[in-house]
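Participant: Fold the following.
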Amino acid sequence: MANASELINIAAPLPHEKQYEDTVEIVVLPSAPADPATFRAWLNHQEITDRFEWVAGQFRAVVGAQDGLRIFSEQISTTRDEKGVWFIKGDGRSLRFKKGMNLLSVFIKGTSKKRCMKRCVFLVDQSLYHAFEAMGYAVATDRLWQAEIYRRSARGTLAEIFGPDMLETDAHMRTTGYSEQELETGLNALSRQERAVISAYAAGFNRRIDEVRNDPGQLPFEFVTMGFSPDDWNGMDILAWGALTQRHFDLEALDQSQISNSVLLQYLMQTFPDYYQGMFEDLRWHNDPAAQTYIGPQEALLPRQALGLRSGRNGYLDHRTVLRADLKTACKKMRSAKANVLKTLRRINAFIKMGSYAWAVSGKKTASGNPILYSGPQMGFSVPSTLVEGDIRAAGINVSGMAIPGIPGIIVGRTPHHAWSLQVGHSHSTDYYIESPEAVYLDRVEVIRVAGQADTLLPVYRTARGPIVNPTPYHDNTSDPIISWRYAHWGHEFNVAGACLKMSQAKSIDAFGEGIEMLAVSQHVCYADRFGNIAYWMSGRDPVRPEGGEYRLPQGLLAAPLDWDDDILKPRSHGRNPESGFFGGWNNKSNPGYGSGFNSTEDIYGPFHRAHLIESFLQGSQELTFEQLRDFALNITTTDSFPYIYDLSVVPPSAQAAGNPWLFVADSFTQAVQAAGMTPERHFALETLKTWDGHSIAGGPGSWAGGKYRSGAWVLIDNWLREVIRLTFEDELPIDLDEHGVSKETYMGSSQSLLFNVILHALQTDDSGIINTYDWFSNRLNPDAPQNADDIIVAALDHVMEAFGGAIPEDVPRGEIVYYHDILGELWRSPYSYRSTYAQIVEMGPMGPVRIESMFPLGESGNILMGADGGPIFDPHFFSMTPIFDTFAHRPFPVFLNRRPYGK
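Facilitator: Next up, the predicted model:
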């Protein structure tokens, strides 16, 4: 018999390879001496030669059960608990190696009359497919309309149902998103297992859609109102939505801070030519060593490249700085377009907010001796909730936790081996480039369907770096700067289902870390397992930038643009079992060597950050109980700092809300007031703050969940700090206004929180991690205004107390979280706190979780049907979680039945 390399080879399936679906592609490669006319094939001794086609020098066939393919699967069932949460369970049969084993045999003759037969044994196990088909069906049953909106937002097809108001949003998504061909190529490049999970999930959606087609009375209210029915889902829909979801969770992906930084720098150069260098450095510092970190200095054993620049150098602004382009107009247009896109997405509940707090505490700090993990992902308060909760115990998977409709897999959860969190991280993922017209090419022309009017043609232009985002629409005779968007996660965003599966199946820290490597989004990850370990990672691709570049600005603005290599990345931040006994944070800095964001002012970290609450509590506590670590979430989320929207009846507030800034200035502010001389109003203010518990809600712990009013002390310090910031910066930085001329409470793109840190840098003088180079307290425009920190502090307090009429208000409402449906309007309200959308707390014993509790808003179901009178009929589980969530009362969740302790 001839050698296989001489006559024939089975390219697919590979020997002992597991197949996950009910059809299998067979690829057989004959070599030159072979005679194709003599080819024959058998599957489990049943001849299947006629199933093959001769294509491009290969024999190809797709076979199924009708061809003798043996298929194994567990029997999958789905049940629901009293709140509507779904539980997917397999029967646990382990006969797959008997029932799903297949033998493929192929034969061919050579031209020299030699013969060759090859055999391949492979397994077909559909258990994984059926488990995720059941997940897709369960989610579609509850969230068909929500998932439709998510899919359309990612695919840029909102205008097809909502009309021309969504045209700008669709154009943005088509421009910065993947083409149909790129999605198809990305899907085909995934592993067989990932493709099976995605295909199964889509099939589950389509099973529910078929049911609705057969029974129009089951068509959700929103579809009936809008006058259309959903099309079938496919794998490319899931990839597109998965990519957009990850960008929602990336601080830099959708931001434009490099562009706005260029406008800030240009303004400072023109207005303060003698001081602009130092002023810009003060406002956009690179790395403050005083900022709170997830990993302490003792754990930060990182190579030099982890500092972000190969040379460690932070740009090269100097007195010779010349800007090669004026980006004021481009910045204004880009900012307006972004605001419009986000506004439309929020209006239809398609925007997912970013933020999250978490802590993993080792057994040496807990009363039980077991590690405990708390995870609180903050994703806003849409209708229905952004998430669902579920449990899968089938196909070798044992996992429960939080999922996002449209994405197959548990994103935040727990298994018999471990539990984990995800919180928005801050890898440097985005750079803007100023391009030449010669670099631009037409990538494709997209057709956007628009309800009520003719289709719109959208030419999508790119450079080798990425999509053109200014001007839009692009035209080659423009005088407007040509700006491209380069994203480090581009082309790497399709593995989210595989990452979720890998993290769910992991049986060791290292295996879990392999799942983290698959995530194409920057996330802080806290982890605890049954072996007593706790760990931390920050995921995300962060390319090492070439030295000498000024990455706080678009490349090409100061000098020739510098390009980074997509394959040369900074090491992931990672730590295990620290001496401190905990990892924890609230979207703060990863490690001491990790610099501030290039393209996001939200992650310019200073001495004040809301994460100080977590760090202080965990450092100062021992013998922590499950209840203490659970209830600490209510404690920290009823603090508040610098909310963007002072009318808290319409949240969300700032992404940097929460925390107690008074702790950072109490001494300096008190000393300044006392030195200026006490008046009754000043004395009253200081006495009020002296007894304050640091919370924004009045009444103490018993009122944190349901109290109706803001603490008077909080109202005082919030107004006082805002006035200090105004008096300090209004003479240098104009305040930003929205399209209606209303103050956005930011100054040239600098938030109140960022400017408060600039003030702290000045007040801390030589002890500060950053030394300011400009005297921000001086007022060069008005010599009669306060000219130093103490005078500003006192003047600000006097202004506030005068505005209060000498009496600090005690009747300021705490605010409410208002839940708006995109068609029906307001449906629910709950007491405001800066809380998470989902919460889980897991105590890990030697045999797995010994206690799990969780909560989320509204209910598991988002399904609404149309009543006979045209009114809405809400699913029984639409609001079933409100008694738990609104009172901040976590509920027990079933643990796993794992009876083997570690080491046995």
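Participant: hey, let's count contacts and neighbours off CA atoms from now on
Facilitator: OK.
Participant: I'd assumed E723 was in contact with F756.
Facilitator: No - F756 sits out of contact with E723 when judged by C-alpha atoms under 8 Å, with a separation of 11.0 Å.
Participant: The two: which is more packed in?
Facilitator: Regarding F756 and E723, a neighbour count based on other C-alpha atoms under 10 Å identifies F756 as having more, with 24 against 20.
Participant: compare with the first, here's sequence two:
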Amino acid sequence: MRTARIARRVLIVLLTLTVVIVTLGLSGVAWLRHENRPATGEVPLAGLHGPVQVTRDEWGVPHIRADTDEDAVFALGFVHWQDRSWQMEFQRRIVGGTLAEVLGPGAVEKDRFLRTMGFRRVAEQALPALKPESRQLISAYTAGVNAAMGRTAPAPEFRVLGISPAPWSDIDAVSWSQMMSFDLAGNYVDEIIAARAHARAGQAGIDALYPPAVPGSATILSDEDRARPAAAGTRSDAGADRRDSAAVAAAGAGAVRAAYSLGMAPAPGKGSNNWVVDGSRTRSGAPILSDDPHLGLSSPMLWYLADVRGKDLRAIGASIPGLPAIVIGRTDTFAWGVTNVGADVQDLYVEPKDAPLTSRQEVIAVKGQDDVSVTVRESRHGPIVSDVGVSDAPEVSGPDGQPRTLALRWVALDPGDTTMDAFLDLNYARTVGDAVTALRRYVSPSQNFVLADTEGTIGYYAPGKLPVRSWEGHLPVPGDGSHEWSGYVPFDEVPHVIGPASGAVVSANNDPGPPEASGPRLAGPRVWADPYRAQRILDMLGERTDLDVAAMRAMQMDVRSGPWAELSARLLATTPLDEAGQRALDRLRTWDGVATRDSVETTIFEAWLYRLRGLATDELGEEARSRTRAVGAQLEQGVFCPDAAAGVSTCEQALAHTLRETTDDLRRRLGADMDRWTWGSTHDAVHGHGAFDGIPVLGRIFSSRIPNGGGTDTVAPARPENASLEHRNGASYRQIVDLAEPDASRYVGSLGQGGSPWHPHARDQLPLWRDGADIPMSTREQDWGGTEHLTLTPAG
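Facilitator: Below you'll find the model as predicted:
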């Protein structure tokens, strides 16, 4: 009830702001639209050593040219704040847990969770551990951001919320990498869901939600690439008392809700693709590298395209506003791409009741209300996440009658993170060998790096701090000392290959494997993404030796459904309950499995699959909406098929019932004429605004949506997120780097360079992104089209 009242108050405040804007009419819109963003002319700035040329191309991408690397990075900070000031402000408020200060009481629980995790404190510990050269570049970036604050009008969000930004700091410039680690490492959420499944059905419940790996599934490394003695097996910890599992699941419920409320919980189908081929596989005889990281779609988009050149610094690609480096991209002679490894780098510990704990007080400022003081507790393993949301969580005791205290052990919370060193050094790399040296400083989040250079070398590394454990890791474990990490995988033993035997490396969040030829295991076999995307990419590559940029682009945009191929026989055997179900099955029988926007069959299958993925939600909660491959496991085992409220007791009945639910819902939303149930009529790609998404008027102004193709686990990902079938995770950025002629490479973001809806480049990349087009990833001015020239000069 309290949460509902708080939500209503926040809504009233935002609705009032909306009414003010509407009442002001055109003048209100002009007030929001006002921008002072010098894109041309000359701007004198303190902190520069020499003049810097910033040339924005026809897509608003800045091409920065400076005589020193520090001035180049200074200019990157300047343009980041010019175009994305609200994004940078919002990100640092997430890191620091200060959302309630601007969004009001509805954000208090988010702040409580963020303070409990202590991301800001981790960033403070990371900065001193970086190399002096990195610290120097970070300071130059910070100076550039602060210089832009004095030269740029506040973004419209600042005006709506009535706030002003504080000066940027070096800690701010490294802190968002901590949140990227959180976004890409949600194993603790899976552990809580697994505990719920275990409490309900024992090991069978876990197997139904997290089925073991299928022998022969596509792995990143082949037997030839990674031939080693077999690793020792891991022991399972599913033998816990089911009542204790229930207590553990209840204790962690608040932390699970917090992760979902921040949009940073693990999502089935959320992932990335990257692959690289050497010259033996290409038309030109030189390597080609492809990458498209799949993340939450946001407005503004996460990435900011940039071309940064100083004395030695030569990097072009995707940066993240707030961070002083190109995160994915290329130099003049080297390219890299990343996908999430998905290694299990988190463990929940059930602490003994006498475990020593430390505590600290945190004060959360709340807009319009008194400050809220919270106590953050930690054990030797990490923060006590069971303290989050305790007022809403049911009190469930274990077999000993005591509630459970859960601590989170996570590599990203260890002090001294040097990941920023690695990314900055990649911006200087000239060869694959240089990159490997840079990656030795990499900590978190563990990523699959594919690498290529103009000398013809290609390779793959999965660096990062990877814990070594002797148990599978899919359930919380006792904190009594019986389940401790024995160290970390040495860098030379992480999965890697230089010069793969096949001439190609493909990663799509699948198992680096193969299991029978691994060194220390990165995780149990249940954590990897379903292999549909990886297998489809491998199938498209085949034995081809004529690959080029166009072929890579077609592969990135492929929307053939692997789940349909796997599940179709079982689904088509369903006995329908009504005529609409029969007509739906008749249409599916002739479907080729290609999820295009004009396809009615895609709508039927994806809407049905969404419900089947929710077979366990009536018993385990909405967070237990499963991965695609788990649907087959549940239909085979029958553990979660029954639904007493719906009168369903068998999997055959569940199939018929969910098919009728599907056709009833589609008829209600799209009309009785099945021919009008095209995928594009209901399946939108939604870029939601972090603060205003879902708020009337403001949400429509600041968020963005477009009808899209693709579906669950297609290479071009577009898995439905909710009953309305829209998708909010997708390919957040795409690049194709041609090492035969690097300036012929291509890239595109998911929305546009601008942060404000009225920025001239706010959404101009969106239709290109949707339709599989892209823009030149070129450092040559003749490729930039129409340009704006801005010169930054030293003041005085």
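Participant: How close are the two chains, by TM-score?
Facilitator: Their TM-score after superposition, calculated using TM-score structural alignment, normalised by the length of structure 2, is reported as 0.76; 685 aligned residues with a C-alpha RMSD of 4.0 Å.
Participant: tally of neighbours for the counterpart of A227 of structure 2 in structure 1?
Facilitator: Aligning on TM-score structural alignment places A227 of structure 2 opposite L301 in structure 1. Other residues near L301 of structure 1 number 15, with proximity taken as other C-alpha under 10 Å.
Participant: Same check on N470 of structure 1?
Facilitator: Other residues within reach of N470 of structure 1 by the criterion other C-alpha under 10 Å amount to 19.
Participant: now the helices: where do they sit in the stretch 551-700 of structure 1?
Facilitator: Read by DSSP state H, counting those that start in this stretch, the stretch 551-700 of structure 1 holds these helices, from start to end of the chain: 612-619, 626-637, 662-676, 680-690.
Participant: The last one vs structure 2 - mean distance after superposition?
Facilitator: So the one you mean is helix 680-690 of structure 1. Here helix 680-690 of structure 1 is compared with structure 2 after superposition; its mean distance to the aligned residues, by mean C-alpha distance after the TM-score superposition for structure 1, is 7.4 Å.
Participant: longest single helix anywhere in structure 1?
Facilitator: When every helix of structure 1 is counted residue by residue (DSSP state H), the longest turns out to be helix 127-155.
Participant: Same list (the helices of the stretch 551-700 of structure 1) but as TSV, adding mean neighbour count.
Facilitator: TSV is the format used below for the helices of the stretch 551-700 of structure 1 (neighbours: other C-alpha atoms under 10 Å):
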stretch	mean neighbour count
helix 612-619	17
helix 626-637	18
helix 662-676	15
helix 680-690	16
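Participant: what about those, which gets the closest to G163 of structure 1?
Facilitator: Taking C-alpha to C-alpha as the criterion, helix 626-637 is the member of the helices of the stretch 551-700 of structure 1 that comes nearest to G163 of structure 1, at 39.1 Å.
Participant: shouldn't L768 of structure 2 be in contact with D774?
Facilitator: Yes - using C-alpha under 8 Å, L768 of structure 2 and D774 qualify as a contacting pair, with a distance of 5.9 Å.
Participant: Could you look up the SS state of L792 of structure 2?
Facilitator: Using DSSP: H, G, I helix; E, B strand; the rest coil, the secondary structure recorded for L792 of structure 2 is strand.
Participant: Burial check on it, number of neighbours?
Facilitator: Residue neighbour count, defined by other C-alpha under 10 Å, stands at 22 for L792 of structure 2.
Participant: Quick one: residues contacting it.
Facilitator: By C-alpha atoms under 8 Å, 6 or more residues apart in numbering, the residues touching L792 of structure 2 are E42, V43, P44, L45, P51, V52, Q53, V54, A75.
Participant: of all those residues, which comes closest to E619 of structure 2?
Facilitator: Lowest distance from E619 of structure 2 to these (C-alpha to C-alpha) belongs to A75, with 53.4 Å.
Participant: Quickly note the distance from the equivalent of V54 of structure 2 over in structure 1 to F72 of structure 1.
Facilitator: In structure 1, the residue equivalent to V54 of structure 2 is T78, according to TM-score structural alignment. Per C-alpha to C-alpha, to the nearest Å, T78 of structure 1 is found 19 Å from F72 of structure 1.
Participant: More neighbours: which of the two?
Facilitator: Comparing T78 of structure 1 with F72 by other C-alpha under 10 Å, the one with more neighbours is F72, at 23 against 16.
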